[in-house]
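Chemist: I'd like to go over a predicted model; first the sequence, then the structure.
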Amino acid sequence: MTEKVDFKKTLASYRAKRGVFEVIEVPEMQYLMVDGHGDPNTSPEYAAALEALYPVAYKLKFASKRQLDRDYVVPPLEGLWWADDMAAFTTSRDKSQWHWTMMLMVPEWIDAALVDAAIAEVRSMGAPEKLDDIRLESLAEGTSVQTLHVGSFDDEGPVLARMHDEFIPAQCLRLTGKHHEIYLSDPRKTAPEKLRTILRQPVS
């Protein structure tokens, strides 16, 4: 029987501690990605991105097990977030001004041909709206600061302010990449106060 890999257990970059800012080295990884803009709570574009990402991710998982004899747990949803004025993200939390890239990590043994085949299979079953916007892309964040936030997404602001304005400068580091979130909880099944989200910021 094929051993199923769970990257949340095998990669240190999927682990973080609540109330602790840690400097870590994040390995280069590849993702299925879809870009968009606007409030994730109300934007049809955001919902459409997830409706396209997940079917492709699961087709890849099944193809990997069937064709390559390598099984894995589909990793958690992740997102890169930014705004033209970052105060809209950390202070005012004006979600209408947010840009985002939603992502699902895929193992290094998955290649572009397998992704193309998975997209074609999903298309044959009725193409989601943003299916053609999916791309396979590597992300090399390197040195990063991360912590675990437990609670509502709307309560992240003070944690990010401490990370950006206190911890990172105190380590003689500077922000270099986009704010990165990893969603360890399913918001459809988890109370807001119990949501577990890794908050990451690449630095140099």
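Modeler: Now that the structure is in, tell me what you want to look at.
Chemist: Every contact and neighbour count from this point should use C-alpha atoms.
Modeler: OK.
Chemist: From residue 126, how far off is residue 26?
Modeler: The gap separating residue 26 from residue 126 is 36 Å, by Cα to Cα, to the nearest Å.
Chemist: Looking only at neighbour counts, state which of those two leads.
Modeler: With neighbours defined as other Cα atoms under 10 Å, residue 26 and residue 126 compare such that residue 26 has more, 18 against 9.
Chemist: ok now do that one, which residues does it touch?
Modeler: Each residue near residue 26 by Cα atoms under 8 Å, 6 or more residues apart in numbering is listed here: 13, 140-144.
Chemist: Put this next to the previous one:
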Amino acid sequence: MLQLDLKKQYKPLFNPPSAGPVLVEVPEFQYLMLDGSGDPNNTAEYQPKVETLYSVAYTLKFMLKKAGTVDYGVTSLEGLWWVEDYESFSMTDRRNWLWTLLILQPEQVTNGHLAAAVAEVERKKGLELARKVRLEKLAEGLVAQVMHLGPYSAEEPTVRGLHDFITQNGYELTGKHHEIYLSDPRRVAPEKMKTVIRQPVKRPGS
């Protein structure tokens, strides 16, 4: 049976330096996705959606392993964050944030597998929210990214430094603010948490 470790296979994408941003090319990946809105610290919908996404992800993993298709580790939770009016995007005022939660999937996972996993999650856990999980591809291309060390609440200087790096190197921001949560906040002290901060970029006029 095929064995995959996606985080090891694509290590540069999951382990950028904390000393400063770098530019990397991100290939097209497919993800489990679930949308939401509002401040994740205050909205009642955030945590149930995280739990639902993980339930579907682990059900898929064990389903494909049992079938002898592929064995892989469930990767870290990720998030895309944006607002309708980009000029009003704020790291501190998150009431108008829109977001999509993501979990990276190997290419062997299909919509047929997802449908079976969703049905299983509904049957065993009664999570009707699982019906809203979708499998979708994301092609970010060239991105700037950096490792943020510390709590989520202290990300703003890291994000500002990333944006400065982008403009100083002759690029423009494009696409959505992307975060990869490498640490479990239930088990890791806030000052030791690691989060990849990623921003797609483009050359002006391209």
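Modeler: Perfect, thanks for sending it. Because the structure is a prediction, the values reported are computed rather than measured.
Chemist: Would you give the TM-score for this superposition?
Modeler: Put the two chains on top of each other and the TM-score (TM-score structural alignment, normalised by the length of structure 1) is 0.93; 201 aligned residues with a Cα RMSD of 1.6 Å.
Chemist: ok, back up a step: go through the contacts of residue 26 of structure 1 and give me the one with the most neighbours.
Modeler: With neighbours defined as other Cα under 10 Å, the most crowded of the contacts of residue 26 of structure 1 is residue 144; it has 23 neighbours.
Chemist: Checking my notes, it in a strand, right?
Modeler: Yes: assessed with DSSP: H, G, I helix; E, B strand; the rest coil, residue 144 of structure 1 lies in a strand.
Chemist: Which helix or strand contains the nearest residue to it once chain neighbours are set aside?
Modeler: What sits nearest to residue 144 of structure 1 in space, not counting adjacent residues and going by Cα to Cα, 6 or more residues apart in numbering, is residue 202, at 4.0 Å. Per DSSP states H and E: residue 202 of structure 1 is located in strand 196-202.
Chemist: related to what we said a few turns ago, preserved in structure 2, out of the contacts of residue 26 of structure 1?
Modeler: Mapping the contacts of residue 26 of structure 1 onto structure 2 (both residues aligned by TM-score structural alignment, their matches' Cα atoms under 8 Å) leaves 13, 140-144 still in contact.
Chemist: contacting residues around the biggest helix by length in structure 2?
Modeler: The longest helix of structure 2 (DSSP state H) is helix 46-66. Helix 46-66 of structure 2 is contacted from outside by 32-34, 36, 40, 70-74, 101-103, 113-114, 117-118, 120-121, 127, 129-130, 133, using Cα under 8 Å, 6+ apart.
Chemist: In strands only, show me those.
Modeler: Cross-referencing the contacts of helix 46-66 of structure 2 against strands under DSSP state E gives 32-34, 36, 70-72, 101-103.
Chemist: Can you state the mean residue-to-residue distance of the longest helix of structure 2 versus structure 1?
Modeler: Once fitted to structure 1, helix 46-66 of structure 2 is off its aligned match by 1.0 Å on average (mean Cα distance after the TM-score superposition for structure 1).
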